[in-house]
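> Sharing a sequence plus its predicted fold:
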Amino acid sequence: MSTPSSSSRGGFAASPLALGLMCLALFGIYITSDARLQTDSLWSIPSAASILHEGNTDLDEFRRSFFPGTAYARNEAGGHTYYVYPPGVMVSALPFLAAAEGLISLLEPVLPRMGTFGAEALAWRALFRQTGGVDLSAFARTEQLIASFYVAAAAAVLLVTLRRRVSPGAALVTVLLFGLGTTAFSTASRVLWQHGPGLLTIACVMLLLARPAQTGRTALLLGFWVAAAYACRPTHSLTVLVVTGFMALRFRRQLPAYFAGAALVAIPFCAYHLAVYGSVFSPYYRHSLDPLAGRFFMALAANLVSPSRGLFTFSPFLVLGVVGFVQRWRQRSLEPYEVAFALIVVLHWAAISSFFIWWAGHSIGPRFFTDVLPYLAYFLAFPVQTILEAPSRHRVLAGALVVTAVFSVFVHWRASISYDVHNWNSYPANVDADPSRVWDWKDAQFLRALPARYR
């Protein structure tokens, strides 16, 4: 197993301070980027409010807020209305919302004397406790703060994981590219999609899986985070399948602990769905895949290289992640868990290309690939280390990394501060009505990142 050289183990990049500053920097960048487009996330905060204030997850108390534009995000079951998306999303918001509401209540006597901050805090609590007709867009900032925390936390866990495999400097550069040059920035950190909490669960899975051995304690934690990933997003079922198979093949003695950890999430998850839908899976978890459809191979290509949905179009430096995997495979230095990481990415690519809405609806670039970005970043770290160790010997590779990184960071930054990039989804035509637009190089979504006066 390759490890960082002894000379690279010290220094600032290896320090806890670097880890902390990186997290603060990413979180600060995320929360000061103003583009917050609520779509799937609209009912995440009201659903969490319903849990805290009424002890249930239905949205019945918000019926006066229902309008046709949000109907796609609601389910009717047993005479009640529920948020259609996975329970992991609303549960992930609970600790932050409960803490904020409790702290505001505790400070209520002094908040009126704290000027604008105090007034805004009291106004937020009033909004959070409101039922009936509620301005859902007023929760966009709240969603952004929570989502930004989860993405920054995922970056922290990923950095710890990569420090075990490459030099601290290479790990830091790789994670910054993950955090600023991908849809982790332009999608997962914007509002409370499923992607933000899901990224943290996958980063934790990687941290625990990338070990030479498993103990009962680590297997228990691994099972918990694998199940939590599935509770956040159904496509993480691929992580469930691959990691469970990996444990069965290599650490069979730890399977009881692994399944015990998974049960901590699976039992309440199934119980909730049985109580609400009469089934262990909600309708959202029963979407079918159709790899035999005529569009499948076109969707495979579109999700990689199309001008408006391609992974390697919006984050071209990730091509080096593929290079990193191939190099390790050719050197016969792949660890078994690295094979698992790569297998999950390939299966995920096939799965998202089998969806009926393979273009990911109204979104920024390759949104559906967001969930496996930590796996891709893992393999990217090896070429990054090669470049940092001997930049003069790898000038072409270094130049390619710099140019593609600058391009990627610019595009995702613009998508996070301007709605111009988002507007591509609707103008001049709705992409849901005409998915072929993703191949239009004359009106590529990434070109909308350029300010209008330069286009």
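Great, that's in hand.
> all contacts plus neighbour counts: C-alpha atoms, from now on.
Will do.
> Do you have the helices of the stretch 1-150 of the chain handy? List them.
16-31, 44-54, 87-106, 115-129, 140-163 (DSSP state H, counting those that start in this stretch).
> Could you tell me which residues make contact with the closest residue to residue 309 other than its chain neighbours?
Nearest in space to residue 309, with sequence neighbours left out and distances taken as Cα to Cα, 6 or more residues apart in numbering, is residue 365 at 4.2 Å. The contact partners of residue 365, taken as Cα atoms under 8 Å, 6 or more residues apart in numbering, are 183, 308, 309, 310, 311, 314, 445, 446.
> Hmm, the second one is touching residue 438, no?
What that stands for is residue 308. Yes - between residue 308 and residue 438 there is a contact under Cα atoms under 8 Å: 4.8 Å.
> okay, now the one to match up with it:
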Amino acid sequence: MKSDIKALVRGLRRSRLDVALGASVFLFVLIIFLISRVHQLADSNYSMLLSQSLIHHRSFTLDRYNIPRLLPTQQLFHVSNGSIYQLELVDNHIYYFWPPGTSVLSVPLVALMNASGVSAANAVGSYNPDGEVIIQARLAAILMAALASLFYFTSRLLLPPGWSLLLSLGTALGTQIWSTASRALWSDTWGIFLLGFVVFSLVAQELGIYRLRPALLATLLAWTYFVRPTFALPIVAITIYIVMYHRRLFIPYATVGAAWFSAFAVYSWYHFSQVLPNYYFVYQHFGSTPVWLALFGNLLSPSRGLLVFVPVLFFVSYLLLRYRAALPLRRLVVFSLVIVSIHLIVVSSHSPWYGGHCYGPRYSTGIVPWFYLLAVSGLQARRRSANEQTSRWRSLRRQLEASIGALLLILSVTINALGATSHATWLWNSRPVNVDQEPDRVWDWKHPQFLATWDH
């Protein structure tokens, strides 16, 4: 009886410690994100105005606002309102061209911002870009700080508090979470936030801690698709995972998923007279750059390379290979690697493969939660192997491993910090020549984007 009570007390203490550390991660990261000066409003312009249209006018159109009607301009997949490529003209109505999921999910927080006096519309109904920036900056920071905290709790399913703290902070500050997803409400911002809950659920299920809720899982995945179509890749992969390992959950999972997608199709047909909005056909456009070359660029080019901007991934890859015999979550590791690989191939076949105006490997932001899962698994495998009897040489090797891993993490944080705090790195996209007019700039090692602060 006494031992049971002691175990309960220890469990409660651990629980309180985890809550405190998880909250600390949220607050610490939130402060850093809020004080970071660069806000990358590009594709997401007008998305918060759409949220306000839903709040105040119950409409997906922006017709109620005093937006200048410009000459209709044919873009590749839509007719834009003049040079405002974020706005689509359909049957004399103005729509936000990008997927509506971000605007819909942001409604509660936008309503709070409106109540506090911050609005994406001026009193006369015209667009207020300054208000849009403030809303997006705050909401993106909150979402990504919450994701960092969620990462902490995910790794705690396997790792002790110290390692979980290091991994969650390292991922929040050493990846595109800081340099891209927290800088504005890119469509990936809401996407990886939702995907974080999916990863947590899958890890907990694999460890026998939590039973998958098929309806909740289907809902989370459906909304990732409603914010960005590339999240169809993890949806397909996880559906296969359900069929292979949790077949009894498939019917409720598929039923709820089908209901969500049917509702989305009805929305699209009502507004656009087609099953999907125009943006969802963007990824059918293949670029002229060979896929292998674009893939190389997305991995190793000086201004868009994933491994250049997040070099700590070299260490994660090493852990997965070196300690593969001790890897936990083997099924999820395999699925994560497949998702990452296919995602990189898909975005490399898209035009433009380099992501237009952005900082670094924006197109791989959506796979950061899978990298986190791989990092947790690799680190736990390394910890398992540490329990084995080791020689002096092995101890020295492990110390060298840790030193290299720490160095690569520091380098990753530094590079992503530059993207979040130095305006020169954002202006690199348009100076001295617009990168969309001269995309070969992304290959130039003499003037890489992350060194733009010192490139005069």
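That came in fine, so what should we check first? Model, not experiment: these values are computed from the prediction.
> what TM-score do we get after superposing?
Once superposed, chain against chain, the TM-score is 0.86 (TM-score structural alignment, normalised by the length of structure 1); 426 aligned residues with a Cα RMSD of 2.8 Å.
> Distance check, the residue mapped onto the residue nearest to residue 309 of structure 1 from structure 2 against residue 286 of structure 2.
Using TM-score structural alignment, the equivalent of residue 365 of structure 1 in structure 2 is residue 360. Separation of residue 360 of structure 2 from residue 286 of structure 2 (Cα to Cα, to the nearest Å): 21 Å.
> Enumerate every residue touching the residue nearest the centre of structure 1.
Residue closest to the average C-alpha location in structure 1 (Cα atoms, centre = their mean): residue 195, at 3.0 Å. Counting by Cα under 8 Å, 6+ apart, residue 195 of structure 1 touches 187, 188, 232, 233, 370, 371.
> Share the number of residues neighbouring the first one, please.
This means residue 187 of structure 1. By the criterion of other Cα atoms under 10 Å, residue 187 of structure 1 has 26 neighbours.
> closest one to residue 256 of structure 1 among the helices of the stretch 1-150 of structure 1?
Minimum separation from residue 256 of structure 1 across those (Cα to Cα) falls at helix 87-106, 23.9 Å.
> picking up where we left off before, now the match of residue 365 of structure 1: how far from residue 135 of structure 2?
24 Å.
> now swap in residue 264 of structure 2 and tell me
26 Å.
> out of the two, which sits in the busier spot?
residue 135 (25 against 18).
> And that one? What does it align with in structure 1?
In structure 1, residue 135 of structure 2 lands on residue 142 (TM-score structural alignment).
> where does its match sit relative to residue 74 of structure 1, distance-wise?
The spacing between residue 142 of structure 1 and residue 74 of structure 1, counted by Cα to Cα, is 20 Å.
> cool, and residue 246 of structure 1?
To residue 74 of structure 1, residue 246 of structure 1 is 36 Å away according to Cα to Cα.
> swap in residue 152 of structure 1?
29 Å.
> In terms of neighbours, single out the busier of these two.
residue 152 (26 against 18).
> List the contacts of the counterpart of residue 37 of structure 1 in structure 2.
Applying TM-score structural alignment, one finds that residue 37 of structure 1 aligns to residue 40 in structure 2. For residue 40 of structure 2, the residues meeting the contact criterion (Cα under 8 Å, 6+ apart) are 180, 183, 184, 358, 426.
> Which of those residues ranks first by neighbour count?
Most surrounded of those: other Cα under 10 Å gives residue 183, at 30 neighbours.
> That residue: what's it in contact with?
By Cα under 8 Å, 6+ apart, the contact set of residue 183 of structure 2 is 33, 38, 39, 40, 41, 137, 140, 141, 420.
> of these, which stay in contact in structure 1?
Here is what carries over to structure 1 from these, by both residues aligned by TM-score structural alignment, their matches' Cα atoms under 8 Å: 33, 38, 39, 40, 137, 140, 141, 420.
> Am I right that the third one is in contact with residue 139?
No - Residue 39 of structure 2 is not in contact with residue 139 according to Cα under 8 Å; the separation is 12.0 Å.
> okay, and the common contacts of those two?
Counting by Cα under 8 Å, 6+ apart, nothing touches both residue 39 of structure 2 and residue 139.
> how about the contacts of residue 40 of structure 2, which pair is most distant?
Top of the distance list for these (Cα to Cα): 184 and 426, 12.9 Å.
> circling back to that earlier point, taking the contacts of residue 183 of structure 2 together, which two end up most distant?
It's 33 and 41 that sit farthest apart of the contacts of residue 183 of structure 2, by Cα to Cα, at 15.3 Å.
> Pick out whichever of these two has more residues nearby.
Remark: of residue 33 of structure 2 and residue 41, residue 33 carries more neighbours, 28 against 19, as counted by other Cα under 10 Å.
> right, and the more buried one touches residue 141 too?
Yes - the criterion here is Cα under 8 Å, and residue 33 of structure 2 meets it with residue 141 at 5.4 Å.
> Common neighbours of those two, please.
Common contact partners of residue 33 of structure 2 and residue 141 (Cα under 8 Å, 6+ apart): 182, 183.
> What strand or helix carries residue 430 of structure 2?
Counting by DSSP states H and E, no helix or strand carries residue 430 of structure 2.
> mind checking what it lines up with in structure 1?
Match for residue 430 of structure 2 (TM-score structural alignment): residue 426.
> State the number of residues packed around its match.
12.
> how close does it sit to residue 67 of structure 1?
20 Å.
> ok, now residue 253 of structure 1?
If you go by Cα to Cα, the gap between residue 253 of structure 1 and residue 67 of structure 1 works out to 53 Å.
> out of these two, which sits in the busier spot?
Neighbour count, other Cα under 10 Å: between residue 253 of structure 1 and residue 67, residue 253 has more, with 15 against 8.
> Could you find the counterpart of that one in structure 2?
Match for residue 253 of structure 1 (TM-score structural alignment): residue 248.
> what's stretch 290-310 of structure 2 aligned against in structure 1?
The aligned range for stretch 290-310 of structure 2 in structure 1 is 295-315, by TM-score structural alignment.
> Between the two ends of that stretch, how far is it?
First-to-last residue span, stretch 295-315 of structure 1, Cα to Cα: 24 Å.
> Next: stretch 319-333 of structure 2.
Counting by Cα to Cα, you get 12 Å between the two ends of stretch 319-333 of structure 2.
> List the buried residues for it?
For stretch 319-333 of structure 2, a neighbour-count test (16 or more other Cα atoms under 10 Å) marks 319, 320, 323, 326, 327, 328, 329, 332, 333 as buried.
> For residue 278 of structure 2, what is the corresponding residue in structure 1?
Residue 278 of structure 2 maps onto residue 283 in structure 1, by TM-score structural alignment.
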